[in-house]
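*Asks:* I'd like to go over a predicted model; first the sequence, then the structure.
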Amino acid sequence: MDFIDYYSVLGIDKKSTSEAIKKAYRKLARKYHPDLNPNDKDAEQKFKEINEANAVLSDATNREKYDKYGKDWKHAEEFERNRQSRASSQSHGSENFSESDYSDFFESMFGGGFSGHSQGRQVKFKGPDYNAELQLDIRDIYVTHKRTLTVDGKNIRLTIPAGVKDGQVIKIKGQGGPGVNGGPKGDLFLRFSISNHTVFKQDGNNLHTTVDLSLYEALLGGEVTIDTFDGKAKLKVKPETQNGTRVKLKGKGFPMYKKEGQFGDLYVTFRVVLPTKLTDQEKDLFHELSKLRTL
């Protein structure tokens, strides 16, 4: 595996803070996103590298392993266990290692024979885990749907359940890198990045929106048609509805993750909009109304 300098990929240095990493990633992800660069293989490859670099450096544990072991960071735990095992063996005098043995440590981890009672035996290691980010619009996750992802040149068909959350990570077993010396494949960890360009504000499984009422609708009541995620809905307005009044539409919110047929609620806040550019006749009528209220 060729060494990839993740810091260079994101255009930062090793002293960069987590906030700087996040900022650099977002800027580059927008620039090289496939939706903005259709049929551009170079941009697609760059986008994959950016996501890989962010997945490693944005995780404090993975970043520490990467800084210490470079391209072999995914096998850091195996390295440490074998290092400790050798150190323990040396302290008990059960094995003697020359300087050349220790220098070949990393090579022996990947197929070389170990000295002593491990000689001739190849150690199997699980393949590296892959990390990927899937960017979706909030409308995409209102219903369960299937999608094909391309990871490391391989197409993966998966079902995305309705109601997944922004930042949620799911594990797809066996879709990572190949194992070492016949070991099992790694896993794919898929992180969801959900954008929301709708009039709805999401709060868990509940949705919030604001609907304008004219002064006359607020005073006299009536019926208004509002948007919901699954189409239009008619909503009754009570007479003398005050500005800021909130009503709940049960079951018109967002689907609950992996709970088929269950939804949150939609909360509608009424905003009373006062009329402007009144005619002289309208002003006279409002004056008459004001006199009636003082009687």
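*Replies:* Cool, the structure landed.

*Asks:* From here on, just use CA atoms for contacts and neighbour counts.
*Replies:* Will do.

*Asks:* What distance do you get for the closest residue in space to Lys173 that isn't next to it in sequence to Ile172?
*Replies:* Among residues not flanking Lys173 along the chain, Asp187 sits closest, at 4.7 Å (CA to CA, 6 or more residues apart in numbering). Using CA to CA, to the nearest Å, we find Asp187 at a distance of 6 Å from Ile172.

*Asks:* Those two - which one has more neighbours?
*Replies:* Asp187 (20 against 16; other CA atoms under 10 Å).

*Asks:* Could you check how far that one is from Glu240?
*Replies:* 59 Å.

*Asks:* Also Gly70?
*Replies:* 68 Å.

*Asks:* who has more neighbours, the two?
*Replies:* Set side by side, Gly70 and Glu240 show more neighbours around Gly70, with 16 against 13, by other CA under 10 Å.

*Asks:* one more structure, for comparison:
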Amino acid sequence: MDYKDYYKILGVEKNATTDQIKKAYRKLARQYHPDVNPNDAAAEQKFKEANEANEVLSDPEKRQKYDQLGADYARYQQGGGGRASQAGGFDWSQYAQGGGNPFGGGGSFGGSFGGEGGEDFSDFFSSIFGGMGGASGGGGRASRPGAGSDYQAELELSLDEAYHGGPRTITVNGKNLRITIQPGIADGQTIRLRDQGGPGRNGGPNGSLYITFHILPDARYVRTGDDLTQDVPVPLYRMLLGGEQTVDTLGGPVKIKIKPETVNGSRVRLRGKGFPVYREADKHGDLYLRLNVQLPSNLTTQEKDLLHQLAQLRPEE
């Protein structure tokens, strides 16, 4: 059977850290998850391969055994792909469960793939690590406890929902799950819910659920970290003469003072009126207001006369 390069499958280097492996796996799992790619056999296969690679490389014991096998694989190829006597005296029984050659062919693997944490491991995996079905296991599960698969989900939120947080119900693999969103969640942020993934094997722990949030664009605000920028139209007369104006913010209406002869496009900073800091809801970023002149329309005859008088008092230079 063919050798599987788990590092290549995940797209990481052989010296990748555990965190790098996890990050690469989560990216592929989100990309190829069956919920995202229904009835796509190619995507399902890539999802299975990513799961299998993660199963090995995220487990220090399995990874060490796999790395040693990889180092000796070249010797096996140079030996013509034969058994121990043909491969320079190398004893494949230290790798293959049941003493067989993991590269010398093998039976079929009939495992199942399912959204509730079912694993579908290849003959290659089963020959090396055994107990997960395949040539040596006859389709049986591992006798050792194993963690369940991690699930991936995505959730869209409006800017208001991200600002206020609160309870939401999401459906993952047919199961309704109620979660509480912390105020200040960021676009692209991923949270982990332990024990909400696939069920563990033989008493092992359940997997985790990773939820990635996508914040929808808002026509009123531009968000930069925990700061917000908002355009505020101000009547011409108030920009010239000054006065108070009420501004609607995500936290409620706020009154601001407009200085006389305010220049169009001026910025006003409101400290602590921006987005809540994640998991520190008592802290907020700042809100920046960009004051834009709102020209009057549908002028009356009297208003036009007054503007003509003003134009005569201030002739063009």
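*Replies:* Good, I have the coordinates. Remember, it's a predicted structure, so these values are computed and weren't measured experimentally.

*Asks:* Looking at structure 2, name the residue matched to the residue nearest to Lys173 of structure 1.
*Replies:* In structure 2, the residue paired with Asp187 of structure 1 according to TM-score structural alignment is Ser208.

*Asks:* just Gly244 of structure 1 next, same as before
*Replies:* Using TM-score structural alignment, Gly244 of structure 1 lines up with Gly265 in structure 2.

*Asks:* What of Gln202 of structure 1?
*Replies:* Per TM-score structural alignment, Gln202 of structure 1 is aligned with Arg223.

*Asks:* quick check, that match in a strand?
*Replies:* Yes - remark: Arg223 of structure 2 belongs to a strand, assigned using DSSP: H, G, I helix; E, B strand; the rest coil.

*Asks:* is it true that it touches Thr229?
*Replies:* Yes - contact criterion CA atoms under 8 Å: Arg223 of structure 2 and Thr229 qualify, at 6.6 Å.

*Asks:* all strands of the stretch 151-300 of structure 2, in order?
*Replies:* In order along the chain, the stretch 151-300 of structure 2 carries the following strands (DSSP state E, counting those that start in this stretch): 151-157, 166-172, 175-181, 190-193, 209-215, 221-224, 227-235, 243-249, 252-258, 267-270, 276-277, 280-284, 287-294.

*Asks:* okay, the third one sits on what stretch of structure 1?
*Replies:* On structure 1, the counterpart of strand 175-181 of structure 2 by TM-score structural alignment is residues 154-160.

*Asks:* Could you identify the helix or strand that succeeds the helix ranked longest in structure 2?
*Replies:* In structure 2, assigned by DSSP state H, the helix with the most residues is helix 60-78. As assigned by DSSP states H and E, the chain's next helix or strand after helix 60-78 of structure 2 is helix 123-129.

*Asks:* That following helix: which residues count as buried?
*Replies:* Under the neighbour-count criterion of 16 or more other CA atoms under 10 Å, helix 123-129 of structure 2 has Asp123, Phe124, Phe125, Ser126, Ser127, Ile128, Phe129 buried.

*Asks:* for stretch 170-177 of structure 2, same thing?
*Replies:* Val172, Asn173.

*Asks:* which residue is nearest the middle of structure 2?
*Replies:* Among the residues of structure 2, the one closest to the centroid is Thr212, at 4.0 Å (CA atoms, centre = their mean).

*Asks:* The closest residue to that residue other than its chain neighbours: neighbouring residues, count only.
*Replies:* Excluding the flanking residues, the one nearest Thr212 of structure 2 by CA to CA, 6+ apart is Thr190, at 4.2 Å. Residues within reach of Thr190 of structure 2, counting by other CA under 10 Å, total 17.
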